[in-house]
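Student: The amino acid sequence is not available; the structure is as follows:
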């Protein structure tokens, strides 16, 4: 059984004048959300083989909070393809890590919520939303391809 853990970044500041979207930091509340997500993952004994993270500041800050608590800093990889990714791009990226038992991907909406709907329900229009800091923990049979309806939702959590 493969585990795919999809984590949306925690709440971020709105863009300041002359600041790019990619450079938006977490709010104080977002920092608390990231800490809560890390605690939840640790309480569930998550041990990712690889942590894939968008290079956007808010995802980096969220991921660092997580890997510090999980002791998984060596597993952290910044992946530019996650920023503004479609579900197809995210599936391609996850397929590149098909040999990992547990992949934690830290990214953005709408890509993450659409990916969860696609992998669990087989459709891309039934997304239920992923609030900032939320986690969708999916199971996929080890020999199964990542395709519509191939995953089961094990947990859905948000701060």
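Tutor: Arrived safely, thanks for sending. Worth saying up front: this structure is predicted, and the values here are computed from it rather than measured. Numbering: from 1, shown residues only.
Student: only C-alpha atoms for contact and neighbour calcs from this point on.
Tutor: Will do.
Student: Could you point out the helix or strand that follows the longest helix belonging to the chain?
Tutor: In the chain, with assignment by DSSP state H, the single longest helix is helix 28-43. Downstream of helix 28-43, the first helix or strand assigned by DSSP states H and E is strand 50-53.
Student: what's in contact with the next helix or strand after that following strand?
Tutor: Note on strand 50-53: by DSSP H and E, the next helix or strand toward the C-terminus is helix 57-70. With Cα atoms under 8 Å, 6 or more residues apart in numbering as the contact definition, helix 57-70 has outside contacts at 8-12, 22-26, 31, 34-35, 37-39, 41-42, 46-47, 53-54, 73, 76, 106-108.
Student: Next, the buried residues of helix 57-70.
Tutor: Using 16 or more other Cα atoms under 10 Å as the test for burial, helix 57-70 gives 57-67, 70.
Student: Likewise for stretch 67-87?
Tutor: Neighbour counts over stretch 67-87 (16+ other Cα under 10 Å) mark 67, 70, 72-73, 76-79, 81-87 as buried.
Student: second one coming, line it up with the first:
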């Protein structure tokens, strides 16, 4: 069994028009939402073996906040610039490359890729994941390279504005 957690970065700021898209930080709402989503994962006893984040500031800052809430060192987060605005095909390539010894992995990324890969992997995913949205998908496989279309079962889905 493998567990994949997909997280869309929390709400980002557009205040500085001179910043490159890659460098945009979280806004006030995003800074509140990211730890909230981490707390929700912590309550579900989520402890991923592998943490991979887009290198974009808003995604990496979301990863930092979530990992702090679930008690994982920031040193465990692997930055992967291939996840920055990645297509579902590129995200799938990253997932399939995860060490087979890892039972649980979390990826922090961007739309539309995160929503599209969730939809590809399970028929139960929402069409469009809002900022901060988190989905946990379980796969009855032994190796990440065996992940394919529709193979996943959604175990949990939430987003910052959802009541829990």
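Tutor: Sure thing, it's come through. What you see is a predicted model, and the numbers here were worked out from it, not measured in a lab.
Student: returning to that earlier point: next step: the buried residues of stretch 67-87 of structure 1 restricted to helices.
Tutor: Among the buried residues of stretch 67-87 of structure 1, DSSP H puts 67, 70, 87 in helices.
Student: will you turn those residues into CSV that also has distance to residue 119 of structure 1?
Tutor: Output for these, formatted as CSV (distance: Cα to Cα, whole Å):
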residue, distance to residue 119 of structure 1
67, 25
70, 26
87, 9
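Student: Okay, and the equivalent of residue 139 of structure 1 over in structure 2 sits in which element?
Tutor: In structure 2, residue 139 of structure 1 lines up with residue 138, judged by TM-score structural alignment. If you go by DSSP H and E, residue 138 of structure 2 is part of strand 134-139.
Student: Tell me what angle that strand forms with helix 28-43.
Tutor: Orientation check (axes from the mean of the first three to the mean of the last three Cα atoms, to 10 degrees): strand 134-139 of structure 2 against helix 28-43 gives 40 degrees.
Student: Show me what strand 134-139 of structure 2 is packed up against.
Tutor: strand 2-8, strand 153-158 (3 or more Cα pairs under 8 Å, 6 or more residues apart in numbering; DSSP states H and E).
Student: For residue 18 of structure 2, find the nearest of the ones you listed.
Tutor: Ranking those by proximity to residue 18 of structure 2 (Cα to Cα) places strand 2-8 first, at 23.5 Å.
Student: residue contacts, the closest residue to residue 53 of structure 2 other than its chain neighbours?
Tutor: Spatially, and ignoring its direct neighbours in sequence, residue 53 of structure 2 is nearest to residue 108 (4.5 Å; Cα to Cα, 6 or more residues apart in numbering). Counting by Cα under 8 Å, 6+ apart, residue 108 of structure 2 makes contact with 6-9, 52-54, 59-60, 62-63.
Student: Of the residues you listed, which pair is most distant in space?
Tutor: Farthest pair in those (Cα to Cα) is 6 and 60. Separation: 13.4 Å.
Student: which non-adjacent residue is nearest residue 30 of structure 2?
Tutor: Counting by Cα to Cα, 6+ apart, residue 11 is the residue found nearest to residue 30 of structure 2 once chain neighbours are left out, at 4.2 Å.
Student: residues touching the one you found, list them.
Tutor: Shown in contact with residue 11 of structure 2 (Cα under 8 Å, 6+ apart): 26-27, 29-31, 33, 58, 131-132.
Student: Try it again at 7 Å.
Tutor: Going by Cα atoms under 7 Å, 6 or more residues apart in numbering, residue 11 of structure 2 touches 26-27, 29-30, 131-132.
Student: what about the longest helix of structure 1, how far off from structure 2?
Tutor: Taking mean Cα distance after the TM-score superposition for structure 1, the mean distance separating helix 28-43 of structure 1 from the aligned residues in structure 2 is 0.6 Å.
Student: Where does that helix end up in structure 2?
Tutor: Counting by TM-score structural alignment, helix 28-43 of structure 1 falls onto residues 28-43 of structure 2.
Student: So which bits of that stretch are buried?
Tutor: Neighbour counts using 16+ other Cα under 10 Å place 30-31, 33-42 of stretch 28-43 of structure 2 among the buried residues.
Student: Fine by me, thanks again.
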